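*Asks:* heads up, no residue letters with this:
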């Protein structure tokens, strides 16, 4: 529903501009509009505090660019980009403080030996590679924005089902799973794609299901075993 309403809104802006009822330079305004829309999707999709911070940062950046292009914010880029950099640093500090203060992640209690049962990976303009060895993997969240994440689960195990929330914006996510896992794709690609390259598990094996949900926007997700 959110995606449909966002597309309707973009279409209405184009229509009103073409009819001459609005005087918008969509070549300038489309970028901040996309950033705001992507940020809203991230906030609605995430289950972690760091995800809310990432989504909120996208919304703030998009709003600042929009206000500047509309003439409501009189500030030059030499002043604006240091403020954005300071905001990114504050977000990192807040995320680090939350992780140190809370022994829980995604509402699940974690002890020292099971810290990788639930993962929370964020890759922004960079690459993140991680190998999970947990024998009680329960899922988590992966965010890749103009970057990539490579998650290796081939030595992990699931007791039943695990749900992994994915969010890729102009980035890619690669997931490697064991041969006895069943992968279910429930995500929504927007100018992107989900690709599954797994072989079916052997007959008679105990079903272990990895459920992938989320959004892929101008990016890609690949799963293989």
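*Replies:* Nice, I can see it. These numbers were taken from a predicted model, which means no experiment stands behind them.
*Asks:* only C-alpha atoms for contact and neighbour calcs from this point on.
*Replies:* Noted.
*Asks:* give me the element residue 90 is part of.
*Replies:* helix 77-101 (DSSP states H and E).
*Asks:* now the helix or strand just after that helix, how far from the centre of its chain.
*Replies:* Per DSSP H and E, the first helix or strand lying C-terminal to helix 77-101 is strand 104-105. Mean-position distance between strand 104-105 and its chain equals 19 Å (C-alpha atoms, centre = their mean, to the nearest Å).
*Asks:* could you do stretch 84-91 as well?
*Replies:* With C-alpha atoms, centre = their mean, you get 19 Å for stretch 84-91.
*Asks:* any idea how far residue 63 is from residue 73?
*Replies:* 10 Å (C-alpha to C-alpha, to the nearest Å).
*Asks:* and if you look at residue 165?
*Replies:* When residue 165 is compared with residue 63 (using C-alpha to C-alpha), they lie 26 Å apart.
*Asks:* between the two, which is the more surrounded one?
*Replies:* residue 165 (20 against 16; other C-alpha atoms under 10 Å).
*Asks:* check contacts around the more buried one.
*Replies:* 46, 139, 140, 141, 142, 212, 213, 214 (C-alpha atoms under 8 Å, 6 or more residues apart in numbering).
*Asks:* in this structure residue 184 contacts residue 200, no?
*Replies:* No: under the criterion of C-alpha atoms under 8 Å, residue 184 is not in contact with residue 200, lying 11.7 Å apart.
*Asks:* ok, second structure coming up, stack it against the first:
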């Protein structure tokens, strides 16, 4: 194995180790011990933990989101969504939302849609000199030759086939929509590339080359992240695709 490959593996293992470091697991374990202990005391009628937990359990989502950000084990988008949902649920429990959780949830979804449109326009301006302009909400299949793939589908669907020879990553956002990305004809510019994926009441499907190693991390909130690209014949020099996904009432699939 070459020195360059060895250095890359050490860097990759260090990076993954930091993202999944013991910090978050330690605090999550403490939270589970406290919850289990409280439920046990409740079973012996020594503490009305059930009522306390029923009133304040949404705060756990907020604490988990903060812990993820503090330990680097989750994405900013995923942790932010988890914190927001936890805050809305907690306000609803405390009866500060007269209309309930959903009365505040939908306005926030509209705000997120607006932010997605704004960020999509900013990404277009940033990359317009590097690749031909393509509407991120384009319905249909388009070949992407640039080094990045940035797509947003809001109440719509978009397909893209990446044929880049120097692929570096991208960002995919599906809100009440769907995105299908075919990476099987792409070649990475380096040993590693990262795609940030967000699916809110939507779905994102990706197809990757057989010789790519896929590493998934992220936050499913009433959603799923399904990696079906496992059990491949990989080598030490296989390029690595990191997929940092957030699925909220949505799904992310990798084939």
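*Replies:* It's in. Computed from a predicted structure; not experimentally measured.
*Asks:* care to give me the TM-score?
*Replies:* After superposition, the two chains reach a TM-score (TM-score structural alignment, normalised by the length of the first structure) of 0.62; 208 aligned residues with a C-alpha RMSD of 4.7 Å.
*Asks:* flag every buried residue along the helix holding residue 90 of the first structure.
*Replies:* 91, 95 (16 or more other C-alpha atoms under 10 Å).
*Asks:* please enumerate the strands of the first structure.
*Replies:* Assigned by DSSP state E, the first structure shows strands spanning 104-105, 108-109, 118-124, 127-131, 139-145, 148-152, 161-169, 172-176, 181-185, 188-190, 193-197, 208-217, 220-224.
*Asks:* who touches the second one?
*Replies:* Put plainly, it is strand 108-109 of the first structure. Outside strand 108-109 of the first structure, the residues touching it (C-alpha under 8 Å, 6+ apart) are 103, 118.
*Asks:* please repeat the previous calculation with a cut-off of 10 Å.
*Replies:* Residues from elsewhere that reach strand 108-109 of the first structure, judged by C-alpha atoms under 10 Å, 6 or more residues apart in numbering: 102, 103, 115, 117, 118, 138.
*Asks:* cool, the last one as well?
*Replies:* The set of residues that contact strand 220-224 of the first structure without belonging to it, under C-alpha under 10 Å, 6+ apart, is 144, 148-152, 154, 166-179, 183, 185, 187, 189-199, 212, 215.
*Asks:* which members of the residues you listed are classed as buried?
*Replies:* Buried, going by 16+ other C-alpha under 10 Å: 144, 148-152, 154, 166-178, 183, 187, 189, 192-194, 198, 212, 215, out of these.
*Asks:* show me what contacts residue 16 of the first structure?
*Replies:* Residue 16 of the first structure touches 22, 23, 24, counting by C-alpha under 10 Å, 6+ apart.
*Asks:* can you pick the most crowded of the residues you listed?
*Replies:* Busiest of the contacts of residue 16 of the first structure [other C-alpha under 10 Å] is residue 24, holding 17 neighbours.
*Asks:* residues contacting residue 148 of the second structure?
*Replies:* Under the criterion of C-alpha under 10 Å, 6+ apart, the neighbours of residue 148 of the second structure are 127, 130-131, 162, 164, 166-171, 193-195.
*Asks:* and for residue 169 of the first structure?
*Replies:* Here residue 169 of the first structure is in contact with 35, 38, 42, 124, 143-148, 190-192, 215-220 (C-alpha under 10 Å, 6+ apart).
*Asks:* now do residue 144 of the second structure
*Replies:* 131-132, 134, 150, 160-164, 167, 182-183, 186.
*Asks:* which ChimeraX command selects the buried ones in these?
*Replies:* Applied in ChimeraX, the following selects the buried portion of these according to 16+ other C-alpha under 10 Å:
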select :150,160,161,162,163,164,167,182,183,186
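*Asks:* looking at the contacts of residue 144 of the second structure, spot the one nearest residue 56 of the second structure.
*Replies:* Nearest to residue 56 of the second structure among the contacts of residue 144 of the second structure, counting by C-alpha to C-alpha, is residue 150 at 38.4 Å.
*Asks:* please name the nearest non-neighbouring residue to that closest one.
*Replies:* residue 171 (4.8 Å; C-alpha to C-alpha, 6 or more residues apart in numbering).
*Asks:* how many neighbouring residues does that neighbour have?
*Replies:* Residue 171 of the second structure has 19 nearby residues by other C-alpha under 10 Å.
*Asks:* repeat for residue 31 of the first structure
*Replies:* 14.
*Asks:* let me see the contact set for residue 130 of the second structure.
*Replies:* 124, 145, 146, 147, 148.
*Asks:* oh sorry, the question was meant for residue 9 of the first structure
*Replies:* Contacts of residue 9 of the first structure by C-alpha under 10 Å, 6+ apart are 3, 15.
*Asks:* map it onto the second structure.
*Replies:* Residue correspondence to the second structure (TM-score structural alignment): residue 9 of the first structure is matched to residue 31.
*Asks:* surely residue 195 of the first structure touches residue 188?
*Replies:* No: in this structure, residue 195 of the first structure is not within contact of residue 188 by C-alpha atoms under 10 Å, at 12.0 Å.
*Asks:* still on that earlier bit, so which of the strands of the first structure is nearest residue 91 of the first structure?
*Replies:* strand 118-124 (12.2 Å).
*Asks:* following superposition onto the second structure, what is the mean distance for that closest one?
*Replies:* Strand 118-124 of the first structure, aligned to the second structure and superposed, deviates on average by 5.7 Å (mean C-alpha distance after the TM-score superposition for the first structure).
*Asks:* the inter-axis angle of that strand versus strand 161-169?
*Replies:* With axes from the mean of the first three to the mean of the last three C-alpha atoms, to 10 degrees defining the directions, strand 118-124 of the first structure sits at 10 degrees from strand 161-169.
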